[in-house]
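Colleague: One predicted model, sequence on top.
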Amino acid sequence: MSPDSSSSSGRRLDTPIGRRKLRISIDPDLIGNYSERAARFLGTGRYLLIQTVIVVVWIILNLAWVAIRWDPYPFILLNLAFSTQAAYAAPLILLAQNRQENRDRIALEEDRSRAEQTKADTEFLARELASVRLAVGDTVSRDYLRKELDDLRDDLRKLLERTDEALDEKSR
């Protein structure tokens, strides 16, 4: 077997094996959707009510029932729970805000594009309307034509009357 030939596995024998990395595929949209849901929930009155009830029950149980005190007076465990919650809630809320900013930016760009298109369409229609007005200004209107025909009829009547008068004078 020659040094350039491949083994049956398709790997070249003269090429070292690279490190194999554990690749975790995380969908950013999926994480973003979950973060937005969490941020929306953390900003509701329902969440605040639930959290308040849990804190009040926690404090009452730790102050009133001596037998089951798992977190004595300074409530260090409760404080740790709030710190942990804040450590996760703040980045989730920021991520949700960033995603909303991106959506707002895209919507603004689309609105600007639509506004530019609307402006261009309006300017085009204004030019077309002006050209139609110019074209209509050069055409004969019904009233103008009626006036001209009436004037022509009057002129013909006068001409006929003069002709009749001239013929009457000749015949006399």
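Modeller: Looks like it came in fine. Numbering: from 1, shown residues only.
Colleague: C-alpha from now on. contacts and neighbour counts both.
Modeller: Fine.
Colleague: Strands of the protein, start to end?
Modeller: Counting by DSSP state E, no segments of the chain form strands.
Colleague: Mind jotting down where the helices sit in it?
Modeller: Shown for the chain, the helices assigned by DSSP state H span residues 28-42, 45-64, 76-138, 142-171.
Colleague: Compile those helices into a markdown table and extend it with columns for mean neighbour count.
Modeller: Output for these, formatted as a markdown table (neighbours: other C-alpha atoms under 10 Å):
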| stretch | mean neighbour count |
| --- | --- |
| helix 28-42 | 15 |
| helix 45-64 | 13 |
| helix 76-138 | 13 |
| helix 142-171 | 11 |
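Colleague: So which of the ones you listed is nearest Lys21?
Modeller: Proximity to Lys21 (C-alpha to C-alpha) singles out helix 28-42 among those, at 20.2 Å.
Colleague: For Ser113, see how far away the residue positioned nearest the centre of the chain is.
Modeller: For the chain, the residue nearest the mean C-alpha position is Ala107 (2.7 Å; C-alpha atoms, centre = their mean). Look at Ala107 and Ser113: by C-alpha to C-alpha, to the nearest Å, they are 10 Å apart.
Colleague: next, the one to line up against it:
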Amino acid sequence: MAAEDRSKVAPVGASGIARPPRSRLDQPKAPRRRLLPEYDPETFGRFSERIARFLGTWRFISWMTLVIIVWVLWNIFAPTAWRYDQYPFIFLTLMLSLQASYAAPLILLAQNRQADRDRVTYEQDRKQNERSIADTEYLTREIAALRMGLGEVATRDWIRSELEDLVKDIDDRRPLLPAESDEDR
């Protein structure tokens, strides 16, 4: 047999029974097929939020009311052979219970997701407020330092008052000075 033909034949053990080919230890095994299907929690969460959003609308309430009214009227006034749910409307009760048993957890899931989003938003708002407070405190300190610095700087009003005092002193001393002649001017 050629080398190519030997590779196709399963190896035979000492007992003469064919063994499956050995898998290599340096390579990962192929993943097994899961028994349960995988689901994406984010996709399922978005789906539950859409349902919960729809369950909270007047449109849903209107359609549900219409279906129940048609159901009851059909099962009261339709010919007996065509009625599928007699007077105590047990099947209607079962359907409403089934709808409620699915709606409640979906609504709770949507509320939990909204609470998580609110928590993240609250945390971001809190950090932004802390930054704003720190900035405000910094600006307050800077303004206080500028005011203290301006206290040492001559202001326009202070210079004006000093000049007025000097002019007044000069005017008070003028009679004491010798009279100027018109020629000196």
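Modeller: Perfect, I can see it now. Because the structure is predicted, anything quoted here is derived from the model rather than measured.
Colleague: Please state their TM-score.
Modeller: Here the TM-score for the pair of chains, by TM-score structural alignment, normalised by the length of the first structure, is 0.80; 160 aligned residues with a C-alpha RMSD of 3.0 Å.
Colleague: Not counting sequence-adjacent ones, nearest residue to the equivalent of Arg83 of the second structure over in the first structure?
Modeller: Matched across to the first structure, Arg83 of the second structure falls on Arg69, judged by TM-score structural alignment. Distances taken as C-alpha to C-alpha, 6 or more residues apart in numbering place Asn62 nearest to Arg69 of the first structure, at 4.8 Å, with adjacent residues excluded.
Colleague: Now do the contacts for the one you found.
Modeller: By C-alpha atoms under 8 Å, 6 or more residues apart in numbering, the contact set of Asn62 of the first structure is 68-73.
Colleague: now, among those, which is nearest to Glu128 of the first structure?
Modeller: Comparing these against Glu128 of the first structure with C-alpha to C-alpha places Asp71 closest, at 80.1 Å.
Colleague: okay but the closest one is in contact with Leu78, surely?
Modeller: Yes. Proximity of Asp71 of the first structure to Leu78 meets the contact threshold set by C-alpha atoms under 8 Å, at 7.5 Å.
Colleague: Overlap in contacts, these two.
Modeller: Joint contacts of Asp71 of the first structure and Leu78 (C-alpha under 8 Å, 6+ apart) do not exist.
Colleague: re the thing from before, which residue in the second structure aligns with the residue nearest to the centre of the first structure?
Modeller: Aligned partner of Ala107 of the first structure by TM-score structural alignment: Thr121.
Colleague: Adding distance to Ile17 of the first structure, write the helices of the first structure out as a markdown table.
Modeller: Output for those, formatted as a markdown table (distance: least, C-alpha to C-alpha, whole Å):
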| stretch | distance to Ile17 of the first structure |
| --- | --- |
| helix 28-42 | 31 |
| helix 45-64 | 53 |
| helix 76-138 | 39 |
| helix 142-171 | 94 |
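Colleague: Indicate which one of these is closest to Leu13 of the first structure.
Modeller: Among these, helix 28-42 comes nearest to Leu13 of the first structure, with 38.8 Å by C-alpha to C-alpha.
Colleague: rewinding a little: out of the helices of the first structure, which gets nearest to Arg11 of the first structure?
Modeller: It is, among the helices of the first structure and with distance given as C-alpha to C-alpha, helix 28-42, at 34.2 Å.
Colleague: one step back: the residue nearest to Arg69 of the first structure and Pro74 of the first structure: what is the separation?
Modeller: Noted for Asn62 of the first structure: a distance of 10 Å to Pro74 of the first structure, by C-alpha to C-alpha.
Colleague: Give me the distance between Arg69 of the first structure and Leu78 of the first structure.
Modeller: Note on Arg69 of the first structure: its distance to Leu78 of the first structure, by C-alpha to C-alpha, is 12 Å.
Colleague: Quick check: the aligned residue for Thr150 of the first structure in the second structure?
Modeller: Not Thr; residue 150 of the first structure is Asp. Aligned partner of Asp150 of the first structure by TM-score structural alignment: Glu164.
Colleague: mind checking which of the helices of the first structure is nearest Ser9 of the first structure?
Modeller: With C-alpha to C-alpha as the measure, helix 28-42 is the member of these nearest Ser9 of the first structure (35.4 Å).
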